[in-house]
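Visitor: Below: sequence and its predicted model.
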Amino acid sequence: MATLTPKSKIVIVGSGVFGISTALWLAKSGYEDVTVLDMQDTASAAYDPLSGIDSASADLNKIIRFSYGSEIEYQRLATEAAGLWEEWNREIAATPADELPERLREGDRKLWWNAGMLRMSSEDDFGDFEVATLENMEREGIRESQFKADDEADIARAKERGWAHKLDPCRRQERFGSHKAVLDSTAGFVYAYKSCAWAQHLAKRAGVKMILDPLRGKVVDIATKDDRPVVVTADGLEIAADLVVVAGGGWTPSLVPEVQGLLETTAGSVANIQIPKDQSDLWSRFGPEIQPVITWGSRQGKDVYSIPRDENGIFKIGWRSRKWTNFQDVGGRRISVPKTAHVTEEKETRIPIDALNGIKEFITINFPELVPLGISSTRLCWYTDSIDNSFVVDLVPGRPGVAVCSGGSGHGFKFLPILGREVVKILEGKGGQTVYGQMWKWRNSPGAKRNGLEEGEQGPRVLSRQKMAEEGDWRFTV
């Protein structure tokens, strides 16, 4: 690929976190001809999943955490991103309402909520990940922000700093006589769709062009002509570029066959409980002022999270013990592709019954007061796993001028304000000089594959083999 210049024509496929952050930082770095293509009109719908947008980025909310076990580089980048989330909150608060994206003019006019995150064990001891996280935070000098729920010194410090009320929101010590948890007072959540809408607003303001349309913005092929990449859209238009960055989330493997074995499209399982505003006690208890983000895990495979209710009363619970695949024919290959509520030809809003039962178990044990409300909706959240949970940002071998920016593996959203800064360095050929360029480079597995990429269509995670939960399963059996 020729060296990029400020006049280079750069096309980004996808307006989710990876795409929009890259576009924003390219513009901030002086690149004048950046265009984002997307088959969904994320501008008009402001990325809102309730308005028909399907992607991992188009979500109600996302966890912002800094606990990364032994992965200190991700912990450091997440901590740096936290400062930019704070900047975005301040900028939005200082911006006149009529100059904000429409979805940010009403309701909560902030993106990032420092509600804390309670890493809660379902057992009587901490797992290896928790132990490694605390050791790393000790070395980094930020252990003071972590409060163990059964440590007297930590409890006293939590009281001094106003966090004690979030140490045991499920009253586990009172009800079960045991409560193993660590409260991370630096963590919390963001309104995901509003955050993407704000990033898109900043990118447009910086000069990035957007083509967000089911035909003109839908990329069906990326060809090569005269050693340059050419993007072909669903309406037959051909767009020649100096660089094409494929940041299509769950649709990336469909556009770049070379990622097979390195990236795979998978779905997480999400359920929502609608908390009525007229039930003031529940409304207050599950708001971010009282309720932290909660993760609930064990060595036996329990892996569930919850996020405080949003401004509309939606309490979101996610099940992460297993991620699902959906294999179809794409260009003569059998690969996993999204099957969403709105965009794909085959629609799906249900989740597997195993996932729903795991979510219901979490609610029944930890929040029995929500049992009478029942589940109000479910969805599959489609994203892209990498072979080792680390992102993939690099030029595609043998494809002049084509790069991949993907592999969020369920933990990419928190980096929205800062991810593009590191991506630009890689696209400029400086990846070998940065720790993230080395971490995110094109690679093969040195040993056993992770994330189930070795299973293929015969594996246990294939969606067509699951019993899907129907609406009648949403009710709790009391």
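Guide: Looks like it came in fine.
Visitor: When you work out contacts or count neighbours from here on, use the C-alpha atoms and nothing else.
Guide: Fine.
Visitor: which non-adjacent residue is nearest Glu80?
Guide: Leaving aside its sequence neighbours, Glu80 sits nearest to Ile418 (C-alpha to C-alpha, 6 or more residues apart in numbering; 7.9 Å).
Visitor: cool, Thr384 as well?
Guide: Using C-alpha to C-alpha, 6+ apart, the nearest residue to Thr384 is Thr265, at 4.4 Å.
Visitor: Checking the one you found next. Helix, strand or coil?
Guide: Using DSSP: H, G, I helix; E, B strand; the rest coil, the secondary structure recorded for Thr265 is strand.
Visitor: Neighbours of it, how many?
Guide: 27 (other C-alpha atoms under 10 Å).
Visitor: Is it in contact with Pro338, as I believe?
Guide: Yes. Using C-alpha atoms under 8 Å, Thr265 makes contact with Pro338 at a distance of 6.9 Å.
Visitor: for comparison:
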Amino acid sequence: MSRTDYDVVVVGVGGMGSATLYHLARRGARVCGVEQFTPGHPLGSSHGETRIIRKAYFEHPDYLPLLERAYQLWREWETESGERLFVENGLLLAGEENSEVIRGLEACYAAHDLPHERLSGRDAKSRFPQFSIPDDFVAYYDPVAGFLYVERCVLQLVRLARAAGAEIFTGEKVVRWSSVKNGLHVRTTRKEIRTKKLIITAGAWSTELLKRLHLPLEVWRKVVLWYDSPNISDYRLGVFPTFYVETEAGGFYGFPAVDELGVKIGEHVQARLTEPERIARELLPGDEDPTRRFIEQTFPGFQPKRTRFSVCMYTMTPDHNFVIDSCPGEPDVLFAAGFSGHGFKFAPVVGEVLADLALTRATGHPVAFLGLDRLRGQP
């Protein structure tokens, strides 16, 4: 086996890892990424064509400063890459007045001066006649939201990181890491690497690599589905918004038809526990039933014909907020995990935070609320 020396090794080259590699390489660090598959692969959490990006943040108002920086960087990277990465087509969010999504949005808008419109269920139906939203629902429209082309984002970040000097080893899995005098050893299935700093952004595989931390993470199996309809022109980009609707049956999100596959819809909050090495990647009995019922209730004019499905994973923390920190007793080992189904949009700023911490041990970004200490003692 050969040994190669680096300033930083990044394990996992999905959304977070590719962004981290970019920032480190642009700052002149000698950096490599180790990816067990290939960038843009469909086996983790950074795939499926599109991801929502929004400032209407009901999960926690402290995400807003991070979102502002993420928006800025996505726009910069779109220009730098020459590819369209970000489509700003607006987002409709709806739920009962006392629902988690509406209460969270109102807290967010009270804390931050953000463009938005508050609509009654009836107003939302008038504005977007494709939807059948109960009259007693409340809706918010976020005009600066939209979606990211997820695989395109990862592949362009990998290209830009390589152009800045990063090396990326693919088809190579990290099997263990250990501290040694003046650094760390990272053993992969092909070689041993010596590094000063280690950053783990391995998604659902993070728990295995951070076993000593006993992180209270769960991996959820999630299914997203694409549908065509005879009236698909009413649901295409330009006339139909990105959306999130919270119902008694769960929270459902979706995207306009951007290609021949049609509208993409997923269920966000229901848990089906799995493990990354054992996940069922086929469509199981019952997988589609909640989405079919949601379509029937919410889009009565839509006649769904499934064109595609995809299985992905959410890596969940108990409070559904991310965890970004160093390993206790191992200040040169950093990690970002538990993105809980809403993390991809933050990849540019998460990568910047991790690069800051690796190179200077500090960051100017407000990420203290995402620290590890809050999860201590969680089951």
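Guide: Nice, I can see it. Every value quoted in this text rests on a predicted model; they were computed, and no experiment measured them.
Visitor: for the residue nearest to Glu80 of structure 1, what are its contacts?
Guide: Each residue near Ile418 of structure 1 by C-alpha atoms under 8 Å, 6 or more residues apart in numbering is listed here: 21, 80-81, 84.
Visitor: Tell me the counterpart of it in structure 2.
Guide: Counting by TM-score structural alignment, Ile418 of structure 1 lines up with Val349 in structure 2.
Visitor: cool, and Leu212 of structure 1?
Guide: Here Leu212 of structure 1 is matched to Thr170 in structure 2, going by TM-score structural alignment.
Visitor: And Ile63 of structure 1, by the same measure?
Guide: Per TM-score structural alignment, Ile63 of structure 1 is aligned with Ile52.
Visitor: Now name the helix or strand holding that match.
Guide: strand 50-53 (DSSP states H and E).
Visitor: what's the average distance of that strand to structure 1?
Guide: Following superposition, strand 50-53 of structure 2 is found to deviate from structure 1 by 0.6 Å on average (mean C-alpha distance after the TM-score superposition for structure 1).
Visitor: Packing partners of that strand?
Guide: strand 146-149 (3 or more C-alpha pairs under 8 Å, 6 or more residues apart in numbering; DSSP states H and E).
Visitor: which residues are contacting the strand it packs on?
Guide: 49-54, 84-91, 242, 345.
Visitor: what do you get for stretch 265-281 of structure 2?
Guide: 44, 204-205, 218-226, 250-255, 290-291, 310-311, 313, 341.
Visitor: Among the residues you listed, which lie within strands?
Guide: 218-226, 250-255, 310-311, 313 (DSSP state E).
Visitor: Could I get the contacting residues of the residue lying closest to Glu258 of structure 1 once chain neighbours are set aside?
Guide: Distances taken as C-alpha to C-alpha, 6+ apart place Val396 nearest to Glu258 of structure 1, at 7.4 Å, with adjacent residues excluded. Taking C-alpha under 8 Å, 6+ apart, we find Val396 of structure 1 in contact with 258, 402-404, 442.
Visitor: Can you tell me which of the residues you listed is closest to Ser178 of structure 1?
Guide: Trp442 (45.3 Å; C-alpha to C-alpha).
Visitor: Give me the aligned partner of that closest one over in structure 2.
Guide: Using TM-score structural alignment, Trp442 of structure 1 sits opposite Leu372 in structure 2.
Visitor: Weed out the non-buried ones from the contacts of Val396 of structure 1.
Guide: 402-404, 442 (16 or more other C-alpha atoms under 10 Å).
Visitor: need the contact list for the counterpart of Leu111 of structure 1 in structure 2.
Guide: By TM-score structural alignment, Leu111 of structure 1 lines up with Leu85 in structure 2. Listed by C-alpha under 8 Å, 6+ apart, the contact set of Leu85 of structure 2 reads 74, 78, 148-150, 152-153.
Visitor: and the aligned residue in structure 2 for Gly30 of structure 1, what does it touch?
Guide: When structure 2 is aligned by TM-score structural alignment, Gly30 of structure 1 is paired with Gly28. By C-alpha under 8 Å, 6+ apart, the contact list for Gly28 of structure 2 reads Gly165.
Visitor: so Gly28 of structure 2, which of the three states?
Guide: Gly28 of structure 2 is classified as coil under three-state DSSP.
Visitor: just to revisit the earlier point, in strands, which of the contacts of Val396 of structure 1 fall?
Guide: Those of these lying in strands (DSSP E): 402-404.
Visitor: mind checking the SS state of Ile168 of structure 2?
Guide: Relying on three-state DSSP, one would call Ile168 of structure 2 strand.
Visitor: So which residues of the stretch 1-150 of structure 2 form helices?
Guide: 15-26, 64-81, 100-111, 121-127, 150-163 (DSSP state H, counting those that start in this stretch).
Visitor: Need the winner for burial among these.
Guide: When you average the neighbours per residue for each of the helices of the stretch 1-150 of structure 2 (mean count of other C-alpha atoms under 10 Å), helix 15-26 leads with a mean of 28.
Visitor: which strands and helices sit next to that one?
Guide: strand 3-11, strand 31-35, helix 150-163, helix 347-360.
Visitor: Please state the offset of it from the chain centre?
Guide: 15 Å (C-alpha atoms, centre = their mean, to the nearest Å).
Visitor: for the spatially most central residue of structure 1, what are its contacts?
Guide: Nearest residue to the geometric centre of structure 1 (C-alpha atoms, centre = their mean): Phe413, 4.0 Å. If you count contacts by C-alpha under 8 Å, 6+ apart, Phe413 of structure 1 has them with 17, 57, 62, 64.
Visitor: circling back to that earlier point, among the contacts of strand 146-149 of structure 2, which two are most distant?
Guide: Arg84 and Leu91 (18.7 Å).
Visitor: who has more neighbours, these two?
Guide: Leu91 (28 against 14).
Visitor: which residues does that one contact?
Guide: 54, 141-146, 241-244.
Visitor: Likewise for Ala124 of structure 2?
Guide: Per C-alpha under 8 Å, 6+ apart, neighbours of Ala124 of structure 2: 131, 133, 139.
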